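Trainee: model the structure of this input:
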Amino acid sequence: MPLDPHIAARIHLLEGIPGWDSGRTNPEHAAAFTEFAIDPEPYELPVNVEIGDDVVAGPHGPIPVRIYRPSGTTGLLPALLWNHGGGFVGGDLDMNESHVTSAELAHRARALVVAVDYRLANDGVQYPVPVDDVEAAWLWLAAHADGLGVDARRIAIGGASAGANLAAATVVRLVATGGILPSRLLLAYPALHFPFPALSDEVQAVMATLPDMIRFHPEGSRRMLLNYAGRSVDLPPEVMPGHAPLAGFPATRILVSEYDDIRPSGELFAEQLAEVGVLVETQLATGMLHGHLNRTPTLPEVSRSLDFFAEALRAGTTA
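Mentor: Below is the predicted model:
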C-alpha cells in the first residue's frame, strides 16, 4: 500500500527538520509539526470513560499513573497496563499515544486501563530505572485487582515503541523470577532488537523518500541505545527483549507500521515467539509511519489498530 494519502499530503512539512526536539526551540519547526499532526476530522475523547490520576510507589520514588475506567459497567473488568513511547527520552501521559490510546481502549474494550509515567532516560537516568518503574506499576495493578474491580485473570500489559520494549522487558523479568504473568502482551511498533533487522527492499525504497527526521538510521538507533542502556555490547537480555529467552511468554498481539525502520523488529519478534510455542498475532497498519497511535482514530487505520488491541482485551487469554 502507498503512504496514507492524508499523511502523504503533509510529509513535505518535515523536510529539512533535523529532529523532533527542534520543535521545542525553533518556532518554524514547531508550526510545521503542528500542521503535520492535524488529522482529517476534529477528535474528542469518549465521554463514557472516567479518568483520574494516582501515584504508585516504586523503588526509585513515586510513579504517576493515569487510570481510565469505562462508566456504567458491572462486574469485574479486564485491565491493561499501558506504556507510551518516545525513544526512552520523551513522552508523557498527555501525548496521544498515552492519553487517547488509553481512553479509546477503555471505551472499546470496556476495560480498566492504567497508563504509566515511567522515568525517562534523561539527566543521568538509565536502564534499569524505566523497567523498574513499569515492573512496580505492574505489581501494583496485579496486587490491587480486587480493589480496582479488575478480573485478576485478565490483566494485560503493553506499550508502544520504547514503551513496548519496557512492557516486554517486564515480562522477561516476570518469567525469569516466576512472577505473576499478564494474560496477554500488546505491542505497538516495538523496538526489541539491536541492531534492528533489515527492511525489505520494497519498504526500503519508500523509506528512502521520507524525511530523515522520521527515520531510524543505524547511528541514531545506536545513540538511543547508548543513552538508555549506557552501552551497546554485553547487554542484559531485558534491554532488548528480542535477545531474551521467550518461552513462557503470554499470548501476544503485535501491531507494526508499514513504513517504519523498526517494523522488522516486531515481525521478527512474532516469529521468535511462535518458534517457542507462544500464541501470537500480528497486524500491519497499512500506509502508516512509526508512532501512528500519536494520531487519532479519525484516521481509519488508527481506529483499526485500536480495535486490534481492544479485541484482545475483551477476549479471554487467547491472542
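
Trainee: alpha carbons only for contacts and neighbour counts from here, please
Mentor: OK.

Trainee: wait, what's in contact with Leu45?
Mentor: 100, 103-104 (Cα atoms under 8 Å, 6 or more residues apart in numbering).

Trainee: what segments of the stretch 201-319 of the chain are strands?
Mentor: 251-259, 280-289 (DSSP state E, counting those that start in this stretch).

Trainee: now for the first one, which elements pack on it?
Mentor: Meaning strand 251-259. strand 184-188, helix 201-207, helix 263-275, strand 280-289, helix 300-314 (3 or more Cα pairs under 8 Å, 6 or more residues apart in numbering; DSSP states H and E).

Trainee: so which elements touch the shortest one?
Mentor: Strand 184-188 sits against strand 150-160, helix 162-177, strand 251-259, with contacts defined as 3+ Cα pairs under 8 Å, 6+ apart.

Trainee: nearest to Ala198, out of these?
Mentor: Proximity to Ala198, assessed across these by Cα to Cα, is greatest for strand 251-259 (12.7 Å).

Trainee: tilt between that closest one and strand 184-188?
Mentor: 10 degrees (axes from the mean of the first three to the mean of the last three Cα atoms, to 10 degrees).

Trainee: contacts made by strand 251-259 with the rest, please.
Mentor: 3, 183-190, 203, 206-207, 263, 266-267, 270, 278-292, 305, 309, 312, 317-319.

Trainee: I'd like to know which of these are buried.
Mentor: Buried subset of those (neighbour count, 16 or more other Cα atoms under 10 Å): 3, 183-190, 207, 263, 266-267, 270, 278-292, 305, 309, 312, 317, 319.

Trainee: Pro59 reaches Asp133, doesn't it?
Mentor: Yes. Using Cα atoms under 8 Å, Pro59 makes contact with Asp133 at a distance of 7.4 Å.

Trainee: quick revisit: would you turn the helices and strands packed on strand 184-188 into TSV with distance to Pro300 and mean neighbour count?
Mentor: TSV is the format used below for the helices and strands packed on strand 184-188 (distance: least, Cα to Cα, whole Å; neighbours: other Cα atoms under 10 Å):
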stretch	distance to Pro300	mean neighbour count
strand 150-160	19	24
helix 162-177	22	24
strand 251-259	14	25
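
Trainee: one more to line up against the first:
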Amino acid sequence: MPVTLDPDAAAVFKAFQEAGRPPYETLTPQEAREFYLAGRPVTNPEPPELKSVEPLSIPAPHGSIPARVYTPQAPRLSGGLAPCLVFFHGGGWVIGDLDSHDVVCRKLADEGELIVISVDYRLAPEHKFPAAVDDAIAATKWIAENANELGIDAGRLTVGGDSAGGNLAAVVAIAARDGNGPAISGQVLIYPAIDFAMTHPSHSEPETSILLTHTVIKWFRDHYLNGTADVQDWRASPARAATPIGLPPACVLTAGADPLRDECDEYADRLKEAGVAVTYRHFPGQFHGFFTMGKLLQQANVAACEIGLWLKALK
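Mentor: Below you'll find the model as predicted:
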C-alpha cells in the first residue's frame, strides 16, 4: 500500500535520520532504554496540569508492580467515584517505563476526565513472556478489587496502551472476558501488536519501515518471546484467541507508515464482525509511535483528544 507521510511526520523522520540515532537492534536492552527515555523531552508536548500524580505499589506474586496514578482537575464523578483507564506503555516489552509515557498519561487523564493508572510491568529479556502479561492481568484485577479505596468506579474500568501496551490491553480484555479478570467497559488499542507471526503485507513493505523498522520488531520479539511456540499463544498474539465475541467496546487507532498496520486493521474488522462496538481511527500519513510526539506532530494531539471523547462517551 503506497504511503505518503504528512509533512510534519516527514520532517520528524528526516530529523531522526540526520541525527544519526543508533538503531535499537545495535544496542543492549539497557542502552536502548536509556536512549528511548532521553529522547522523550524532544517529542513530548507540554503536559496539562492535573489535580495530582501519585506513586502506587501493586501487590503481585513476585513482589510488587510499580504504578502511577493520574487524577485530573475535574474527573467525571458518579457517586463520588471516577472512571479509570489502566494504561500499559509501549516499547516492545523491552523498553519504556512510567517516565517514558508520563506525558501521554497526563494527557489522557485530562482529555478523558478520568483517573489513569499507568502500570510498570516487568520487561524482557530479564523477564520474558508471559511476565508482562501476568503483571498486566494482576494489576488490573487488583485495581478493580481496590477500586473504592482508589476513588475509582469499578463499573467504568477501561484498559489501554500503545504498541506493546496495546497488545497487553487486548490480552487483559480477553482474559477478563474469560473469567480471569474484572469486567472491562472498554479497550483503547493504539497501533497494538496483535500477531507475532508478522506475515501481514505491511510487515514487508519498505514504506512502513520508518522508526519502528522490521528489523527492530524482530529484535523486540527475540528478547520477549521464549521461542517460536509462543507465537501461537493468544497471550502473545491476541489475534489468535479463539473468538473475539463478547469483548468490550474498542477504540482502535492505526498509522499508515506502520509495520503493524495490517494486523491492526484485521483485528478491528474481526472485532466488528463479532459484534463488538469498534471506533476505528486511521492516520494515513503518520508512522508508528507518533502518538507520543505531540510537541512535533499535531495529529498526536488530535488523536489524544479523540480518545478522550471516546472514553467520555462510554457508559
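
Trainee: superposed, how do the two chains score by TM?
Mentor: Once superposed, chain against chain, the TM-score is 0.85 (TM-score structural alignment, normalised by the length of the second structure); 302 aligned residues with a Cα RMSD of 2.9 Å.

Trainee: about what we covered before: make JSON lines out of the helices and strands packed on strand 251-259 of the first structure and add distance to Ala176 of the first structure.
Mentor: Below are those laid out as JSON lines (distance: least, Cα to Cα, whole Å):
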{"stretch": "strand 184-188", "distance to Ala176 of the first structure": "16"}
{"stretch": "helix 201-207", "distance to Ala176 of the first structure": "36"}
{"stretch": "helix 263-275", "distance to Ala176 of the first structure": "16"}
{"stretch": "strand 280-289", "distance to Ala176 of the first structure": "20"}
{"stretch": "helix 300-314", "distance to Ala176 of the first structure": "25"}
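
Trainee: nearest to Ala32 of the first structure, of the ones you listed?
Mentor: Judged by Cα to Cα, the one of those that comes nearest to Ala32 of the first structure is strand 280-289, at 17.0 Å.

Trainee: mean per-residue distance, the closest one to the second structure?
Mentor: Superposing on the second structure and averaging over aligned pairs (mean Cα distance after the TM-score superposition for the first structure), strand 280-289 of the first structure comes out at 1.6 Å.

Trainee: what lines up with Ser237 of the second structure in the first structure?
Mentor: Following TM-score structural alignment, the counterpart assigned to Ser237 of the second structure within the first structure is Met240.

Trainee: quick one: residues contacting that match.
Mentor: 165, 169, 191-194.

Trainee: out of the helices and strands packed on strand 184-188 of the first structure, flag the one nearest Val233 of the first structure.
Mentor: Of these, nearest to Val233 of the first structure by Cα to Cα is helix 162-177, at 17.3 Å.

Trainee: what's the matching range in the second structure for that closest one?
Mentor: The alignment of helix 162-177 of the first structure onto the second structure (TM-score structural alignment) covers residues 164-179.

Trainee: contacts made by that stretch with the rest, please.
Mentor: With contacts defined as Cα under 8 Å, 6+ apart, stretch 164-179 of the second structure is touched by 87-93, 132-133, 136-137, 140, 159-161, 181-184, 187-194, 234-238, 241, 244, 246-248.

Trainee: what about the residue mapped onto Val89 of the first structure from the second structure, neighbour count?
Mentor: Aligned by TM-score structural alignment, Val89 of the first structure pairs with Val94 of the second structure. Applying other Cα atoms under 10 Å, we find 25 residues neighbouring Val94 of the second structure.

Trainee: show me which of the contacts of stretch 164-179 of the second structure are buried.
Mentor: Buried members of these, counted by 16+ other Cα under 10 Å: 87-93, 132-133, 136-137, 140, 159-161, 181-184, 187-194, 234-238, 244, 247-248.

Trainee: inside helices: which ones of the residues you listed?
Mentor: 132-133, 136-137, 140 (DSSP state H).

Trainee: farthest-separated two in the contacts of Met240 of the first structure?
Mentor: By the measure Cα to Cα, Ala169 and Phe194 form the most distant pair in the contacts of Met240 of the first structure, at 14.1 Å.

Trainee: separation between Val43 of the first structure and Ala79 of the first structure?
Mentor: Actually, residue 43 of the first structure is Tyr. It isn't Val. Tyr43 of the first structure sits 24 Å away from Ala79 of the first structure, going by Cα to Cα, to the nearest Å.

Trainee: of those two, who's got more company?
Mentor: Applying other Cα under 10 Å to Tyr43 of the first structure and Ala79 shows that Ala79 carries more neighbours, namely 33 against 12.
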